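Enquirer: no FASTA, just this:
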């Protein structure tokens, strides 16, 4: 681990980042899903639908949804796996939501969830799972909050079975200068202000905007995934690169 970790535009002691990030999500957990809709005008739902379709959950699979928060992705996976099961039979899938923040998990459980979904508080850098125990691993809008991104990628590789699928949806870099300028203006001027009005915590959303800017761009992050040992690594840009879906296979 490096001598410092990023927390927005600040460099902090790596031991301090988990506490700081936990504070951010403790503050916004109850309004997190509403803020996602407001910030993206609902477009995040289309990105997540595309991610779930790409993962293609199947009956009998164990799917790890890391940094799964309120279970937005887990509900999609469970629904797709159940529909596949209705068509051709097979055992129930298990979708394991792992999140470092207990408040986020509590908010997700309160919304209700299908029987395939299991919840656990855990660290993306030290997953509470044995080696080669999962058929698929996903993390949506969570990896930039991890203290050591490379360690989280290694853990994803460790828990996946040979042939297991890795998917990561994260905010990224717009592919044109004009879109980047418009996105920057919206991010820094609008999102913190809306966050303050809806959640009462402007600083939490200022951090989230800054954390996006400091996260590696599409090419650099794809290279990090490949260096971890995943094969056939690639990515798909969404909304002109505002977000990107990275993917790879465990071999």
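Expert: Looks like it arrived, so ask away. Bear in mind that the values here come from a model prediction, so they are computed numbers and not experimental data. Numbering: from 1, shown residues only.
Enquirer: please make it C-alpha for all contacts and neighbour counts, starting now.
Expert: Fine.
Enquirer: residue 88: how many residues sit nearby?
Expert: Using other C-alpha atoms under 10 Å, residue 88 has 8 other residues around it.
Enquirer: okay, buried residues for the lengthiest strand in the chain please.
Expert: In the chain, with assignment by DSSP state E, the single longest strand is strand 160-171. Residues of strand 160-171 classed as buried: 160, 161, 164, 165, 166, 167, 168, 169, 170, 171 (neighbour count, 16 or more other C-alpha atoms under 10 Å).
Enquirer: show me the contact partners of it.
Expert: 51, 55, 131-144, 156, 212, 241-251 (C-alpha atoms under 8 Å, 6 or more residues apart in numbering).
Enquirer: starting at the chain centroid, how far to that strand?
Expert: 11 Å (C-alpha atoms, centre = their mean, to the nearest Å).
Enquirer: next: stretch 70-82.
Expert: On C-alpha atoms, centre = their mean, the centre of stretch 70-82 falls 14 Å from the chain's centre.
Enquirer: list the contacts of residue 214.
Expert: Counting by C-alpha under 8 Å, 6+ apart, residue 214 has contacts 6, 8, 9.
Enquirer: all helices of the protein, in order?
Expert: Taking DSSP state H to define them, one finds helices in the chain at 17-28, 32-40, 43-55, 72-88, 102-110, 149-159, 177-189, 191-199, 202-214, 218-227.
Enquirer: buried residues of the first one, list them for me.
Expert: If you call a residue buried by 16+ other C-alpha under 10 Å, then helix 17-28 has these buried ones: 17, 18, 21, 22, 24, 25, 26, 27, 28.
Enquirer: just those now: which is nearest residue 100?
Expert: Ranked by distance to residue 100 (C-alpha to C-alpha), the buried residues of helix 17-28 are led by residue 22 at 7.5 Å.
Enquirer: about what we covered before: out of the buried residues of strand 160-171, what pair is the most spread apart?
Expert: 161 and 171, at 27.0 Å, using C-alpha to C-alpha across these.
Enquirer: can you tell me the closest non-neighbouring residue to residue 49?
Expert: Counting by C-alpha to C-alpha, 6 or more residues apart in numbering, the nearest residue to residue 49 once its immediate chain neighbours are dropped is residue 76, at 7.4 Å.
Enquirer: also this one, for the comparison:
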């Protein structure tokens, strides 16, 4: 049992979780961006804008966008002239991202399949590391955070955008009911995949609260760790520096 981890509300082996998460994102890749709009009422676009403003990418910087999937964060950062490597464990998600980049005429991005827990990049390769709505799907989150720290240059910055638990009285409960009952139904109607969206809802519930995740970032070696709640913490931007 000690080697089991949560896949939503189930306990499975680490290998099984990695395999099943891969299956989830292969299944939803083609409808991923449309579903994000429907599930958040388009608000995910504002959250991502705020996140990238926090990262403050600069021309010539090397940035690793982990779990970059369909490119939403990378497209925003590329406007600054930063050199962005978009990585994801799921080749299907990257395929959608590359097709979107081609249609939009976005050039200069590097696309690479990577496991966040065992990155192939050399030490001190990047000025910044970003991960948006991806860390909760990693099988071994502490390992991924340590890898983020390893591949950053000294003075490099880490930023993570992720769902958490709203601390606004009543709001968290309302969102919990909405996500439990409606999101899987939207997934079934739009993506013909209720099970994958039920897992995504369950994974949000099981993700550590803001203070706990901040402590995990610090344990990985980052300094000046910070957290900026959005909607009381329904979504949060976490940050840290490699000193």
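Expert: Nice, I can see it. If you're wondering where the values come from, they're calculated on a predicted model, not measured in any experiment.
Enquirer: still on that earlier bit, now the buried residues of strand 160-171 of the first structure in TSV, with distance to residue 229 of the first structure?
Expert: TSV is the format used below for the buried residues of strand 160-171 of the first structure (distance: C-alpha to C-alpha, whole Å):
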residue	distance to residue 229 of the first structure
160	12
161	13
164	12
165	13
166	11
167	14
168	15
169	19
170	20
171	23
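Enquirer: let me see the contact set for residue 108 of the first structure.
Expert: Counting by C-alpha under 8 Å, 6+ apart, residue 108 of the first structure touches 69, 70, 71.
Enquirer: nearest to residue 220 of the first structure among these?
Expert: For the contacts of residue 108 of the first structure, the nearest to residue 220 of the first structure is residue 69 (25.6 Å; C-alpha to C-alpha).
Enquirer: from residue 185 of the first structure, how far off is the closest one?
Expert: Distance of residue 69 of the first structure to residue 185 of the first structure, given as C-alpha to C-alpha, to the nearest Å: 27 Å.
Enquirer: please apply the same query to residue 173 of the first structure.
Expert: According to C-alpha to C-alpha, residue 173 of the first structure and residue 185 of the first structure sit 14 Å apart.
Enquirer: equivalent analysis for residue 78 of the first structure, please.
Expert: 37 Å.
Enquirer: tell me which of those two has more neighbours.
Expert: Each of residue 78 of the first structure and residue 185 has its neighbours counted (other C-alpha under 10 Å); residue 78 has more, 25 against 12.
Enquirer: nearest residue to that one other than its sequence neighbours?
Expert: Spatial nearest neighbour of residue 78 of the first structure, excluding adjacent residues (C-alpha to C-alpha, 6+ apart): residue 116 at 6.0 Å.
Enquirer: what does the one you found align to in the second structure?
Expert: When the second structure is aligned by TM-score structural alignment, residue 116 of the first structure is paired with residue 108.
Enquirer: got a list of what its match touches?
Expert: Contacts of residue 108 of the second structure by C-alpha under 8 Å, 6+ apart are 78, 83, 84.
Enquirer: ok, so of these, who is nearest residue 94 of the second structure?
Expert: Comparing every one of those with residue 94 of the second structure (C-alpha to C-alpha), the shortest separation belongs to residue 84, at 13.6 Å.
Enquirer: and the counterpart of that closest one in the first structure, how many neighbours?
Expert: By TM-score structural alignment, residue 84 of the second structure lines up with residue 95 in the first structure. As a burial measure, residue 95 of the first structure scores 29 neighbours (other C-alpha under 10 Å).
Enquirer: does residue 95 of the first structure touch residue 73 like I think?
Expert: No. Look at residue 95 of the first structure against residue 73 with C-alpha atoms under 8 Å: they stay out of range, at 9.5 Å.
Enquirer: where do the contact lists of these two overlap?
Expert: Common neighbours of residue 95 of the first structure and residue 73 (C-alpha under 8 Å, 6+ apart) are residue 65.
Enquirer: so who does the counterpart of residue 137 of the first structure in the second structure touch?
Expert: For residue 137 of the first structure, the aligned position in the second structure is residue 129, judged by TM-score structural alignment. Counting by C-alpha under 8 Å, 6+ apart, residue 129 of the second structure touches 63, 64, 65, 66, 148, 152, 156, 157, 158, 159.
Enquirer: thinking again about what came up before, columns distance to residue 59 of the first structure on top of the buried residues of helix 17-28 of the first structure, output as TSV?
Expert: Formatted as TSV, these follow (distance: C-alpha to C-alpha, whole Å):
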residue	distance to residue 59 of the first structure
17	37
18	35
21	35
22	34
24	36
25	32
26	34
27	36
28	34
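Enquirer: ok so, going back, relative to residue 57 of the first structure, how far out is the residue nearest to residue 78 of the first structure?
Expert: According to C-alpha to C-alpha, residue 116 of the first structure stands 12 Å off from residue 57 of the first structure.
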